[in-house]
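Visitor: the sequence and its predicted three-dimensional model are supplied below.
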Amino acid sequence: MPTPLPPRGRGTAANPHNRFTAQRSLVEDDGWYQEVPVTQGTEVRIETAKSIITRNSSPDLPFDRTINPYRGCEHGCIYCFARPSHAYWDMSPGLDFETRLIAKSNAVALLEQQLSKRGYQVAPINLGSNTDPYQPIEREHKITRGVLQVLLRYRHPVTIVTKGSLILRDLDLLSELASLNLVSVMISLTTLDDELKRTLEPRAAAPKARLRAIRVMRDAGVPVGVLCAPMIPMINDMEMESLLREAKAAGALSANYILLRLPLEVAPLFEEWLHQHYPQRAEHVLSLIRQSRGGALYDSRFGARFRGEGVFADLLEQRFKAGLRRFGLSRRGEHSLDCTAFCPPGGQMSLL
């Protein structure tokens, strides 16, 4: 049976079983295979979450707490490292991850409760560490905007990572946060090639729209950088210097990059995509990934998972550092936000 094409606007047609289920299903060809992909609608379930701030102790991350307003992501990026998390909700990391989404309807109220607790220690909260806070369903649910309104009211620092141009809707909040040194934004920019973007990140903003978002935010005084992620050997790594150049021209102040990560169910999904869209170079791409991951497609070790090891990974790091120098960009993490202004409404600010 030929591999079906993804439904229009989706990253994959595959819906592999999640690793926690005891049952398996097998697809059989009934002779009615259609080459023209059908559309696949988006289903949004409402969740009443028990907590909203997630803590981490990863030495690879510049933050120790995050907020993810949504589970799953409609952008449908085939490489997304967060896909395996959908298995925890008894859904597939494949097409389910893009089409069966969960919105945390009480996120704003929960955040206020947690920030108001006695003894809360302030540090920047990151939005977008797992799934994109500005994916298309945010237009309707506006959870991310509600979170930003709370953070502004409490004078709490926040960092944002997104590839959604919808972030410009909240420019009023972002510019006010920026005036208080309470926000920094990283725009994820994977490629400048519209056709590659279409298959790699089907429902994410176009490259020009992301560059425009950088430009508009910088004009509004919002500190913004670019995250070249992921860098995929022989697919988009040759664009690294171009990405840095265009981001700098748009007003980016800083940059960082991440080498492609393929944990758990992401690896077979990416391999299928690779053989479907780049069959002649697929094995070469996979070989370079394995060379950078100790012979495997993924290495989860802290310190190695974002950068990789070996000749290709080392060369990529050297090219990135040279690009920073050439275009006058700093590395992400050098911009520090103000953690001293935090004050819950009705509370008393410190005199010192």
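Guide: Here it is on my side, so go on. Residues are numbered from 1 along each chain as shown.
Visitor: C-alpha from now on. contacts and neighbour counts both.
Guide: Noted.
Visitor: quick one: contacts for the nearest residue to Tyr154 once chain neighbours are set aside?
Guide: What sits nearest to Tyr154 in space, not counting adjacent residues and going by Cα to Cα, 6 or more residues apart in numbering, is Pro344, at 4.8 Å. The contact partners of Pro344, by Cα atoms under 8 Å, 6 or more residues apart in numbering, come to Leu115, Ser116, Arg153, Tyr154, Arg155.
Visitor: which single helix of the protein contains the most residues?
Guide: helix 311-327 (DSSP state H).
Visitor: same for that one, what does it pack against?
Guide: For helix 311-327, the packing partners by 3 or more Cα pairs under 8 Å, 6 or more residues apart in numbering; DSSP states H and E come out as helix 240-250, strand 254-259, helix 282-292.
Visitor: buried residues, it. List them.
Guide: The neighbour-count check on helix 311-327 (16 or more other Cα atoms under 10 Å) flags Ala313, Leu316, Glu317, Phe320, Lys321, Gly323, Leu324, Phe327 as buried.
Visitor: take a look at this one as well, against the first:
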Amino acid sequence: MSLAPNLPFDLPPSDPRQRLRARGAAANPAGRFEPYARLVEPDGWEIAEEEKLLRTEVSLEHPKTIITRNTSPDVAFDRSVNPYRGCEHGCVYCYARPTHGYLGLSAGLDFETRIVAKPEAPELLARELSKRGYAVAPLAIGTATDPYQPIEAERGIMRGLLEVLSAFNHPLCLTTRGAGVLRDLDLLSSMARRGLVHLGISLTTLDEELARKMEPRAPTPQTRLRMIREAARAGIPVRVMAAPVIPGLTDHALEAILTEARRAGAKAAHMIPLRLPHEVAPLFADWLARHYPLRAEKVLNAVAAFRGGKLNDPRFGTRMEGEGTEAELLARRFEVSCRRLSLAADLPALDCHRFGVPPRPGEQLELF
């Protein structure tokens, strides 16, 4: 079965006046909600124009609330916070890319160059956690875009969120591939001693050349192993996230990834096969055609084998695991490796009983 002839490789070319450096996408197709698409076409005059480096732009959002609720049966949390929209890491396969369509922006270059920050996120979180009747449950951060992408070093929004969660004794499930998390080991370690935090570190490959092409502004695989090592030494429970596993490209290294993560100190592991929702499918196909043209058809056919012959299957119950013989074999390999390495399927339950609204300055403490 060959899927390549039916794949949408005809993405609009990037603006020839823009110079791309360390970007995952090479095009900026219109979002799926946009009625018009913009194409840059030569006008025939052949006037040389100065090429400009495409740089990251940051804008601010001032939402009224910060906690997002969900009822998905495919995830283990019902609430999350995202301090940023878009992600400069530029991972070409990122399932969150289509969320930029809600802003009227592209899932391509816009997603990794036009970042939206929410500077009031810590204050909003404290306000929502202080509401009468708030029912505590683990809060997830890092479920859409990475809270420790490069601009966090300047903005410090994630640091503020951690300070709020620590003060409220609120449990947290944090997922990242950003080395900035090492800055906050003091807060995370303190929360870990109270049973309040799980840390997931995403590790997709050990091949640094592949990682640089596929995740151009994310830390190297060795840096991510160091993140696991230092977090584990700080007493923080760490789960390695082998996600996504890309059939035909990274799946052969699954056992090696789990082994190195276990040596670094990971206590649990999680695995998700690649899924390519909405605009991500053509962007990923275009990336394969540019970087691995001789393997593109094989990889895409392997992805489709996990998804009933399609590049994406959005159905609950299958979208995170895939289905079919190949998906079952991958899941079996993962289970065998985890058993051999003593990697748990999950980390110990977080403590929800410590939660409480801290006293405001000047308030009298309760006696009982």
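Guide: Sure thing, it's come through. Quick caveat, the model's predicted, so the values are computed rather than measured.
Visitor: superposed, what's their TM-score?
Guide: Laid over one another, the chains give 0.95 as their TM-score (TM-score structural alignment, normalised by the length of structure 1), with 348 aligned residues with a Cα RMSD of 2.1 Å.
Visitor: list only buried entries from the contacts of Pro344 of structure 1.
Guide: Among the contacts of Pro344 of structure 1, those buried by neighbour count (16+ other Cα under 10 Å) are Leu115, Tyr154, Arg155.
Visitor: that older thread, just tell me the aligned range of the longest helix of structure 1 in structure 2.
Guide: Per the alignment by TM-score structural alignment, helix 311-327 of structure 1 matches residues 325-341 in structure 2.
Visitor: what's the matching stretch in contact with?
Guide: 254-255, 258-259, 262, 269, 271, 273, 305-306, 321, 344-345.
Visitor: can we see that at 6 Å?
Guide: With contact meaning Cα atoms under 6 Å, 6 or more residues apart in numbering, stretch 325-341 of structure 2 is reached by Phe306.
Visitor: Gly200 of structure 2 contacts Arg239, correct?
Guide: Yes. Here Gly200 of structure 2 reaches Arg239: they are 4.6 Å apart, a contact under Cα atoms under 6 Å.
Visitor: what lines up with Arg262 of structure 2 in structure 1?
Guide: Counting by TM-score structural alignment, Arg262 of structure 2 corresponds to Lys248 in structure 1.
Visitor: spatially nearest residue to its match (excluding sequence neighbours)?
Guide: Lys248 of structure 1 sits nearest to Phe327 (Cα to Cα, 6+ apart), 6.7 Å away.
Visitor: how far away is that neighbour from Met240 of structure 1?
Guide: 12 Å (Cα to Cα, to the nearest Å).
Visitor: what about the longest helix of structure 1, how far off from structure 2?
Guide: Following superposition, helix 311-327 of structure 1 is found to deviate from structure 2 by 0.7 Å on average (mean Cα distance after the TM-score superposition for structure 1).
Visitor: what is the burial count for Asp10 of structure 2?
Guide: 10 (other Cα atoms under 10 Å).
Visitor: I'd like the distance between it and Glu128 of structure 2.
Guide: 45 Å.
Visitor: in structure 2, what stretch matches the longest strand belonging to structure 1?
Guide: In structure 1, with assignment by DSSP state E, the single longest strand is strand 224-231. Mapped onto structure 2 using TM-score structural alignment, strand 224-231 of structure 1 covers residues 238-245.
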